[in-house]
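>>> Task: produce atomic coordinates for the following.
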Amino acid sequence: MSTLRDLLQSHVDKGPMPGAVALVARGDEVELAAVGTTDLGGGTPMARDTIFRIASMTKPITAAAVMTLVDEGRIALDDPLARWLPELSSPSVVRTPSSPVDDVVPAARPITVADLLTSRTGHGFPADFSLPALAPLFSELKQGPPQPQHVAAPDAWMAALSRIPLLHQPGDAWLYNLSSDLQGVLIARVTDRPLPEYLAERLFEPLAMTDTAFAVPPHALDRFTAYYGPDASGAPQLLDAPDGQWSAPPAFPSGAGGLVSTADDWLAFARMLLADGTAPDGRRVLTAASVVRMTTDHLTPAQREAGALFLEGQGWGYGGSVDITPTDPWNVPGRYGWVGGTGTAGHLIPATGAVTILLTQLQMTGPTPPPLTRAFWHHAAAA
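Take a look at the predicted model:
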């Protein structure tokens, strides 16, 4: 049977991906491989501590931070968001998803914290990206591939959001991405602290996630990858250099996709969830009940079907997908986690205690995971 290194090397050799780091962990047993280099110019060899833009692998981390506030009683799942996000106190909703942005009706009820955690606020991406109400999400809120230095600060961002109608009534539909950015703003408003500061204190420090942040400090830039995407011909083009958009703190720390991290850091986060919310030193990060809520599907069958472009039949917990039925060898009921548009993926399987993490620096071309990601999942399932 081929090793994890063999798998990664075969994909790097075919190009255009310059390198990758991946691990499969079961308890204390970890299979890890680092292949290729951090850039196409033959740069630094990939290593276990190479730092990547993890994109939407940020989402479960942000959701966990929200749940620390629930555990402390500072917010409740049925609380209306308007208590902390007054910009959402009187949202309007387009009459139908295809209606123009000025054809609106009032929201039938307030948006709640539970709506936010399950990505059912009414804001976000559906299967059809051409709907009129989506245009302002790209133009004004800079939703889409992460670009941290181009997004307005939270208060200005929220002011812009208040002028954009919901695509669906609160609670009616699962929509991708924007709810996780709202979670980051909620955390900062409830705690009266910047999101990076709160995440560092409540998650990164207890879990020794020393390389996870919204920017890479100067002393670590030599471990940070370049980031690529396909040009018109399919050839890789540089989207961001190590000294680019993640080399300075952003005005808007994106709870949806702004973090950088390493394989071992995300493994520490996953192991905390597998340990029912407990850090390695015995400190409790989350209650066991909150871990269950995070890793349990909350969607209806109709909502899963409508979100199939992103979910592919999976459900959604808080901040990540939850596998419902086995459709592939790697698709295990209860598997929780998510993929990142920068070419990353992180999952954990509560039933077996396994963790799988794949980190690359090649942008995905759509919501469907690329061939290497699926091959990695199959390898992990067979290992």
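
>>> make it CA atoms for all contacts and neighbour counts henceforth
Noted.

>>> Please enumerate the helices of this structure.
For the chain, the helices defined by DSSP state H occupy 4-14, 58-71, 113-117, 135-139, 154-161, 178-191, 195-199, 263-274, 288-294, 301-306, 308-311, 371-382.

>>> So which of the ones you listed is nearest residue 77?
helix 113-117 (4.8 Å; Cα to Cα).

>>> So what touches that closest one?
63, 76-81, 121, 170-171, 179-180, 182-183, 317-319 (Cα atoms under 8 Å, 6 or more residues apart in numbering).

>>> 7 Å instead?
63, 76-81, 121, 170-171, 179, 183, 318-319 (Cα atoms under 7 Å, 6 or more residues apart in numbering).

>>> Stretch 181-188 too?
62, 66, 84, 116, 154, 194, 195, 254, 255, 256.

>>> Which of those has the largest number of neighbours?
residue 255 (32 neighbours; other Cα atoms under 10 Å).

>>> That residue and residue 283: what is the separation?
24 Å (Cα to Cα, to the nearest Å).

>>> now residue 61
17 Å.

>>> isn't residue 344 right up against residue 360?
Yes. With contact defined as Cα atoms under 7 Å, residue 344 counts as touching residue 360 (5.8 Å).

>>> Spatially nearest residue to residue 294, not counting backbone neighbours?
Nearest residue to residue 294 in three dimensions, chain neighbours excluded: residue 318, at 4.4 Å (Cα to Cα, 6 or more residues apart in numbering).

>>> Correction: the previous question concerned residue 348.
residue 355 (4.3 Å).

>>> contacting residues around the one you found?
Here residue 355 is in contact with 24, 25, 26, 270, 347, 348, 349 (criterion: Cα under 7 Å, 6+ apart).

>>> got it, and residue 312?
Applying Cα under 7 Å, 6+ apart, no residues contact residue 312.

>>> Alongside the first, I'd like the structure of this one:
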Amino acid sequence: MTFAQPRSFSQAWKATDHYFRQTLRDQQVVGGALLFLEKGKVIGHSYVGMADLAPPRAVDAQTIFHWASITKTFTAIALMQLRDRGRLSLDDPLTKYLPELRRVHNPFGSMDDLTLKMALSHSAGFRDPTWPWGGDQPWHPFEPTEWSQLVAMFPYTEILVAPGTRFSYSNPAIIFLGQIIAQLSGDPFEVYMDKNVLKPLGMYHSYYDTTPYHLLRYRANNYTVRDGQPHANGIDFDTGITASNGGLNAPLDDMVKYLNFLTGQPTEYEILKRASLEELWQVQHPIEEVEGVRSSVALSFFVEAFDGMEVIGHTGTQKAFYSFFYVHPTSGTACLGITNTDGDGTDPEQLRRDISHYVFQHLFRLYS
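Modelled structure (predicted):
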């Protein structure tokens, strides 16, 4: 099926741009961006406010944001690369590669019953937070820095939901997949991702964790509003052992390359077979319906259904960065959004939902 850009797109984008700018202003957001793509081209973009206040730098296409849990979709692609190369099966038990997990208490049965596929679909039953102990002091690490720290707590960890029965979001589950990628590839996780995903996609200014010196001038800060004033939280923070579930930093230009890959635009190198990518988009468990949008979990990706359409994507939340992306592969369209502020007078999670739902109704629906 061939889609042509609707004649009404320019009007719809003009309204969307106004809505986005006004909403960020009302919520005291320091900076943000919203992009809409069609068949490999950015056909609408809004760069709003500041990436950093001191020294002042406006948001633009080169601004490097932190993408938090959107990282998980990259990890899923890497895992499927190894699957396609015959290195693993999604039905393999996690304990085949990480026997340490047998120390976790599973009131529902054996830990050998938990598979890679369950971890990918957030249905293995692990808790949500990576490290629910501490973190309330400024001298605490932002995240655990070593695998041994997680392993030490396995005897104090339990499975909370019967594995494979329903959605239960889990950051540790994706960390385990990152460990498996490193183990099977022989490379540290970040090195494997750079060699096999980021560079082949042409994402040359993207990286995990702390910012290389030559890219510092592009890096966005993030802010918490207190008593009406934004306070910087700092440009860099170490995601440690959790890099596979939330460590990616990338400029908007590089994220456009990722979305183009997801929507089926040609790439110089084959990153992943199209059938394997689409396998990641198959619904595994329902989640909820909010404001007429029905959410389901696939394999690391999420499927949002509304008005007879389905888009595929993910959100990200870390520090004061709040992000989302969605793709509609049938029409080759995609959207990308991010803000860098939380605190007094702001509700960044509702703001993200409002903006993404606005895009669903006013932009994606043009292609239905």
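
>>> related to what we said a few turns ago, narrow the contacts of residue 355 of structure 1 to those that are buried.
Neighbour counting by 16 or more other Cα atoms under 10 Å classes 24, 25, 270, 347, 348, 349 among those as buried.

>>> Can you find the partner of the third one in structure 2?
When the two structures are superposed using TM-score structural alignment, residue 270 of structure 1 falls opposite residue 259 in structure 2.

>>> How much space separates the nearest residue to its match once chain neighbours are set aside from residue 355 of structure 2?
Excluding the flanking residues, the one nearest residue 259 of structure 2 by Cα to Cα, 6+ apart is residue 334, at 6.7 Å. Plainly put, residue 334 of structure 2 is 14 Å away from residue 355 of structure 2 if you go by Cα to Cα.

>>> Near the equivalent of residue 14 of structure 1 over in structure 2, how many other residues are there?
Residue pairing (TM-score structural alignment): residue 14 of structure 1 is matched to residue 26 of structure 2. Neighbour count of residue 26 of structure 2, defined by other Cα under 10 Å: 11.

>>> tell me the contacts of residue 26 of structure 2?
Counted by Cα under 7 Å, 6+ apart, residue 26 of structure 2 has zero contacts.

>>> what do we get in structure 1 for the residue nearest to residue 259 of structure 2?
Match for residue 334 of structure 2 (TM-score structural alignment): residue 355.

>>> what residue is smack in the middle of structure 2?
Nearest to the geometric centre of structure 2 sits residue 70, at 0.7 Å (Cα atoms, centre = their mean).

>>> Translate that one into the numbering of structure 1.
Using TM-score structural alignment, residue 70 of structure 2 sits opposite residue 57 in structure 1.

>>> Next one: residue 343 of structure 2 from residue 29 of structure 2, what distance?
On the measure of Cα to Cα, residue 343 of structure 2 and residue 29 of structure 2 end up 10 Å apart.

>>> of the two, who's got more company?
residue 29 (26 against 20).

>>> for that one, what are its contacts?
Contacts of residue 29 of structure 2 by Cα under 7 Å, 6+ apart are 339, 340, 341.

>>> hmm, which of those residues are common to structure 1?
Contacts from those that recur in structure 1, judged by both residues aligned by TM-score structural alignment, their matches' Cα atoms under 7 Å, are residue 341.

>>> Redo the contacts of residue 29 of structure 2 as JSON lines? Include neighbour count and distance to residue 309 of structure 2.
Formatted as JSON lines, these follow (neighbours: other Cα atoms under 10 Å; distance: Cα to Cα, whole Å):
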{"residue": "339", "neighbour count": "27", "distance to residue 309 of structure 2": "26"}
{"residue": "340", "neighbour count": "29", "distance to residue 309 of structure 2": "29"}
{"residue": "341", "neighbour count": "29", "distance to residue 309 of structure 2": "31"}
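
>>> Excluding sequence neighbours, find me the nearest residue to residue 338 of structure 2.
Distances taken as Cα to Cα, 6+ apart place residue 323 nearest to residue 338 of structure 2, at 4.1 Å, with adjacent residues excluded.

>>> which one in structure 1 is aligned with that neighbour?
Looking across to structure 1 (by TM-score structural alignment), residue 323 of structure 2 lines up with residue 344.
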